[in-house]
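Engineer: Turn this into a model:
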Amino acid sequence: MTLLVTGGAGFIGSHFVLDWLACHHETVVNVDALSYAGNRMNLAALADDPRHVFVHGRIGDGALLERLLEEHKPRAVLNFAAESHVDRSIAGPAVFVDTNVAGTFTLLEAVRGYWQGLAEPEKTAFRYLQVSTDEVYGSLGPLEAAFTETTPFAPNSPYAASKAAGDHLARAWHHSYGLPVLTTHCSNNYGPFQFPEKLIPLMIERALEGAPLPVYGDGLQVRDWLYVGDHCAALRRVLAEGKPGDTYNIGGNAERTNLEVVNRLCAILDEARPRADGRSYSAQVAFVADRPGHDRRYAINATKLAAELGWVPDERFDSGLKRTVAWYLSHRAWVDAVKSGSYRDWVARQYEARA
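Structural biologist: Presented below is the predicted three-dimensional model:
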């Protein structure tokens, strides 16, 4: 038995691959383009594991996908491959459309051709899982009810729009061709291996460097935070028991403002790695000009997943945050390897120019 995972060297994808192989004996064929956020170091623990087959390639390469599907005959395909950073999508949307829209189309077509050629019972048992984001739903007001699976799409960034387009394609391939599609929408993930352009690892690294901690606008934008291990557990449950054609929201029940998250990180670092001058890292907080079209609030209602499939998150936000900080403090070689010159240039353009 085999799974084909796309984007499995990225943050969430690599966690899923590691967690899956810790729980199952199936082979995982892992296709990743190794863009700036894809990292083979995330998968170092699998270097000698014959169950992990890594393939350097893009989901836009239809010939490669068709060959891998025919060769390995997976029972399921999980699509994690995506450009995922809102700020980068505003600066350069073309690559987001190429990967998240055109790439998803190419993947769906390759999977459809493979699935239609399967004999029973493999055809009925096959699944395609589209891993997506709550950002496709748009922005909520402070008192509005959380996103449900029936909330209309209203994406506000090029990233969110490209993910919404890919999700629409997956839905259409289910309804038009019968492809057994499962779709998930998750809230903000955090945890080890996250590329330090996202809020939590960015703030950890800036704090340790003694640099300003750039907080957009007033810092009161609200996100629901989901520990990446909980996300992977939910995906395993959806893959095993989800109903084809259905969508499942995955949330962490941990709404926090960005400023709350930054201040809590500072408090954890104050205890774990005190500044030499004895001051709190919170002294480094610096409010910068807000990004264009910044969504004010996301919130996930995950009661469908709890009621139908019995999943709820295990990790509390504070304990998950402490685990995350501890990981970044103890894995400096990984951090130093990803903080290349191009990364530093991006941070300078994106934040220091806004100060």
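
Engineer: contacts, neighbours, all on C-alpha from now
Structural biologist: Fine.

Engineer: What ranges does the stretch 201-350 of the chain have for its helices?
Structural biologist: Remark: helices assigned in the stretch 201-350 of the chain by DSSP state H, counting those that start in this stretch are 228-241, 258-272, 303-309, 317-330, 332-338, 341-350.

Engineer: any idea whether L3 is helix, strand or coil?
Structural biologist: Secondary structure, DSSP: H, G, I helix; E, B strand; the rest coil: L3 is strand.

Engineer: what's the neighbour count on it?
Structural biologist: Neighbourhood size, L3 [other Cα atoms under 10 Å]: 21.

Engineer: who touches it in this structure?
Structural biologist: Neighbour list for L3: E26, T27, V28, V29, P74, R75, A76, V77, L78 [criterion: Cα atoms under 8 Å, 6 or more residues apart in numbering].

Engineer: For it, give its distance to A306.
Structural biologist: When Cα to Cα, to the nearest Å is the yardstick, L3 and A306 sit 25 Å from each other.

Engineer: these two touch, right, G166 and L108?
Structural biologist: No - when contacts are counted by Cα atoms under 8 Å, G166 is not listed as touching L108 (9.6 Å).

Engineer: this one as well, want them side by side:
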Amino acid sequence: MPNLIVPGAGGFIGVNLLRRIMFDRQFDRFERFVLIDPLSYGTQTIPQEVLADSRVRFERASIYTPGLVADLVGPGDVVIHLAAEINTADSPQMGVADDPVGYLRALTDARIGRLLFVSTADVYGINDSDDLTETDPVHPTTLYAAAKAAFEAYLSAFHARDGLPVVVLRPVTIYGPHQQPGWLVPVAITRALAGESIAIYGDGTARRDWIHVYDMCEVLVRGALTEAEVHGQVFNVGTGTEETVAALVHRIIDSVADPRVVVEYTAARPGDPPRQITSASKARHAFGWSPSRTLSAGLEHTIDAYRRAHTG
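Structural biologist: The predicted structure follows:
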């Protein structure tokens, strides 16, 4: 039986994905769940209920550690690659220290069954598209997006040259419980719950497609299990709806209802796209997937999760 390999298992998406799949009988097709993460960012951790499962093997290490892939990954394994450099509003990615070529060469040698790589819709850069599609130009305007685009290019080369079975997902802005504190939604919620002001970069008119992490995890599940011919393809992941940054923050403020909370506007970040939205029609068709949480429901769920943590 193949194993499921999850580099970056202790991150925002990883923790939510583990809670989604660990007790799903569809994943009984995997003998082991091999979780890999250096746990180097803040309060990252693997949930205890996950570590307690006899099928789980956890390696506290970077997936790029020389020899690690050869030790842990074998023929037919499915790899869900969530590992990434930290990139938040208050700590943007400033460089790349990893070895993607060596990593992909090792995966090729291991003869894996599939590699799901989570990229980002940020690779499209500054645009004013009503509906980003996978054929739109890639024009990254941040180092984070540039690193993702470069990794995608390596994946394309390994797929074309060596037949590495890769699938690339480009999600829009993801939010939900257990997110790294530097992102807008967790910052806004935690500051609102504390009765503190919330800073917005620019004038707040930037429009974003916001997708709940549960819906992101669901497309990862579909991508890992599908028997459709998806290798070598790129899929956008989004809801097809949009909300300005300012409107989103005011949703949070209205929900918390603390009169001390006000919005403060600060200088815009260079290279920040004014708009990002995709209906993800290709992913919907290929995976039989569609987002299930509206922004209103997803945001209230997220606020409730932070409120419980705040008062607990």
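
Engineer: So what's the residue count around R32 of the second structure?
Structural biologist: R32 of the second structure has 19 neighbours, counted by other Cα under 10 Å.

Engineer: ok, and the contacts of L3 of the first structure in the second structure?
Structural biologist: Retained in the second structure: E26, T27, V28, V29, R75, A76, V77, L78, out of those (criterion both residues aligned by TM-score structural alignment, their matches' Cα atoms under 8 Å).

Engineer: Is it possible to get a markdown table of those that adds distance to T247 of the first structure?
Structural biologist: What follows is these, written out as a markdown table (distance: Cα to Cα, whole Å):
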| residue | distance to T247 of the first structure |
| --- | --- |
| E26 | 25 |
| T27 | 26 |
| V28 | 24 |
| V29 | 25 |
| R75 | 20 |
| A76 | 17 |
| V77 | 16 |
| L78 | 14 |
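
Engineer: Okay, and which of these map to strands?
Structural biologist: Counted as lying in strands by DSSP state E, out of these, are T27, V28, V29, A76, V77, L78.

Engineer: Pretty sure E242 of the second structure sits against S279.
Structural biologist: No - using Cα under 8 Å, E242 of the second structure is not in contact with S279, being 10.2 Å away.

Engineer: Against L220 of the second structure, how distant is the residue lying closest to F27 of the second structure once chain neighbours are set aside?
Structural biologist: Computed as Cα to Cα, 6 or more residues apart in numbering, the closest residue to F27 of the second structure that is not its neighbour in sequence is I21, at 6.8 Å. Relative to L220 of the second structure, I21 of the second structure is positioned 10 Å away (Cα to Cα).

Engineer: higher neighbour count, the two?
Structural biologist: L220 (21 against 15).

Engineer: Now do the same for the more buried one: its match in the first structure.
Structural biologist: Using TM-score structural alignment, the partner of L220 of the second structure in the first structure is L235.

Engineer: The closest residue in space to its match that isn't next to it in sequence: neighbouring residues, count only.
Structural biologist: Nearest residue to L235 of the first structure, sequence neighbours excluded (Cα to Cα, 6+ apart): T184, at 7.9 Å. Applying the criterion other Cα under 10 Å, we find 21 residues in the vicinity of T184 of the first structure.

Engineer: mind checking what T184 of the first structure lines up with in the second structure?
Structural biologist: For T184 of the first structure, the aligned residue in the second structure is L169 (criterion: TM-score structural alignment).

Engineer: cool, and R297 of the first structure?
Structural biologist: R297 of the first structure maps onto R275 in the second structure when the alignment is built from TM-score structural alignment.

Engineer: Tell me the spacing between that match and G204 of the second structure.
Structural biologist: From R275 of the second structure to G204 of the second structure the distance is 11 Å (Cα to Cα).

Engineer: again with V262 of the second structure
Structural biologist: Here V262 of the second structure is placed at a distance of 14 Å from G204 of the second structure (Cα to Cα).
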